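> Dropping the sequence and predicted coords here.
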Amino acid sequence: MRIGDLARRTGTSVRSLRYYEEQGLLTSERTGTGQRTYDEDAIARVRLLRQLYNAGLSSTTIATVMPCVDHPSAASTRETIAVMEREHARLGEQVADLVSTRDQLAYLIAAASACGEVQADEREPVGALAS
């Protein structure tokens, strides 16, 4: 498939796909006219790359761990494993922070709703706020 097709199928910009290639994270074949083409496996790879980027991993970190994705083996270095463990721990902390924030918002919603039920007659119409 061509780069535009891959972009559409993964929800990724063409610019991002080119960046992934520049970083050595994605590969393509070139046609005789120089156009990039990708196989079907590129879809899953791009989705994984996006997931890792969205989780906050840098391109350098992703490049460090991708060999483990491409060719899992006992040859994984201690450094690569340490990088993955560090990122795993960081993501665990982010999840805990998100859960705590969600719980705080649930508390605030409940508190505001309780106040709103008591004072519903005292609320100003929505249009009045813009004045």
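That came in fine, so what should we check first? Residues are numbered from 1 along each chain as shown.

> contacts and neighbour counts: CA atoms only from here.
Noted.

> in the protein, which spans are helices?
Residue ranges of the helices in the chain, as given by DSSP state H, are 3-10, 14-22, 41-54, 59-70, 78-118, 126-129.

> can you put those in a markdown table and add distance to E29 and mean neighbour count?
Output for those, formatted as a markdown table (distance: least, C-alpha to C-alpha, whole Å; neighbours: other C-alpha atoms under 10 Å):
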| stretch | distance to E29 | mean neighbour count |
| --- | --- | --- |
| helix 3-10 | 11 | 16 |
| helix 14-22 | 11 | 15 |
| helix 41-54 | 11 | 15 |
| helix 59-70 | 18 | 15 |
| helix 78-118 | 28 | 12 |
| helix 126-129 | 57 | 8 |
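
> between the ones you listed, which gets nearest to R30?
Using C-alpha to C-alpha as the criterion, the shortest distance between R30 and the helices of the chain is 10.7 Å, found for helix 3-10.

> gap between the closest one and the chain center?
Mean C-alpha position of helix 3-10 versus that of the full chain (C-alpha atoms, centre = their mean, to the nearest Å) differs by 17 Å.

> Put this next to the previous one:
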Amino acid sequence: MRIGELAAKAGVSVRALRYYEEQRLLASERSASGQRLYADGAVDRVGLIQQLYAAGLPSRTIVELLPCVETGEVTTELLHRLAAERSRIDAQIRSLTSTRGRLDDILTTTATSWCTGEPCPPAGTTLAP
């Protein structure tokens, strides 16, 4: 498939796909006219790349990880790096969960004082002044 089609199917920009190629995260063949052509599996690969970026992994780690995903082979060094990334993500989840709890407390307190005399809406409801 061509780059525009891949971008549409994967939900990313053409620019992002070109960047992924520059970072050696994604490969394409070239048509006789020089257009980029991608294999059908490229949509799944782009999805994985997006997930790994969203988790905060740098491109250099993703480049090392992708062959492991494809072949199942991994080095001890990569396993240690991935374990460290997983620990970092776990810490981030704990921090976000704590922050969400604090926001819930604020919303409960605010909703209680805002809803004088009326039943308060459940947590997660947008409150208009």
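Received it, and whenever you're ready, just let me know what you need. Every value quoted in this text rests on a predicted model; they were computed, and no experiment measured them.

> With distance to T33 of structure 1 added, can I get the helices of structure 1 in JSON lines?
JSON lines is the format used below for the helices of structure 1 (distance: least, C-alpha to C-alpha, whole Å):
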{"stretch": "helix 3-10", "distance to T33 of structure 1": "14"}
{"stretch": "helix 14-22", "distance to T33 of structure 1": "17"}
{"stretch": "helix 41-54", "distance to T33 of structure 1": "21"}
{"stretch": "helix 59-70", "distance to T33 of structure 1": "29"}
{"stretch": "helix 78-118", "distance to T33 of structure 1": "38"}
{"stretch": "helix 126-129", "distance to T33 of structure 1": "59"}
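
> so how far is R18 of structure 2 from the closest residue to R36 of structure 2 other than its chain neighbours?
Spatially, and ignoring its direct neighbours in sequence, R36 of structure 2 is nearest to R30 (4.8 Å; C-alpha to C-alpha, 6 or more residues apart in numbering). Using C-alpha to C-alpha, to the nearest Å, R30 of structure 2 is found at 13 Å from R18 of structure 2.

> before we move on, the earlier item: so which of the helices of structure 1 gets nearest G34 of structure 1?
Of all the helices of structure 1, helix 3-10 sits nearest to G34 of structure 1, with 11.7 Å by C-alpha to C-alpha.

> Identify the residues contacting the closest one?
Contacting residues not belonging to helix 3-10 of structure 1 are listed as 12-14, 17, 36-38, 42-43, 46-47 [C-alpha atoms under 8 Å, 6 or more residues apart in numbering].

> now it against helix 14-22, angle please.
Comparing the axes of helix 3-10 of structure 1 and helix 14-22 via axes from the mean of the first three to the mean of the last three C-alpha atoms, to 10 degrees yields an angle of 100 degrees.

> For helix 3-10 of structure 1, give me the average deviation versus structure 2.
Compared with structure 2 after the fit, helix 3-10 of structure 1 shows a mean deviation of 0.6 Å (mean C-alpha distance after the TM-score superposition for structure 1).

> Next, the angle from that helix to helix 41-54.
When the same axes, to 10 degrees is applied, the directions of helix 3-10 of structure 1 and helix 41-54 differ by 60 degrees.

> Structure 2: matching residues for helix 3-10 of structure 1?
Mapping helix 3-10 of structure 1 onto structure 2 (TM-score structural alignment) gives residues 3-10.

> separation between the residue most central in space within structure 1 and R45 of structure 1?
Among the residues of structure 1, the one closest to the centroid is N54, at 2.1 Å (C-alpha atoms, centre = their mean). In this structure, N54 of structure 1 lies at 14 Å from R45 of structure 1, with C-alpha to C-alpha as the measure.

> Having no further points to raise, I will conclude here.
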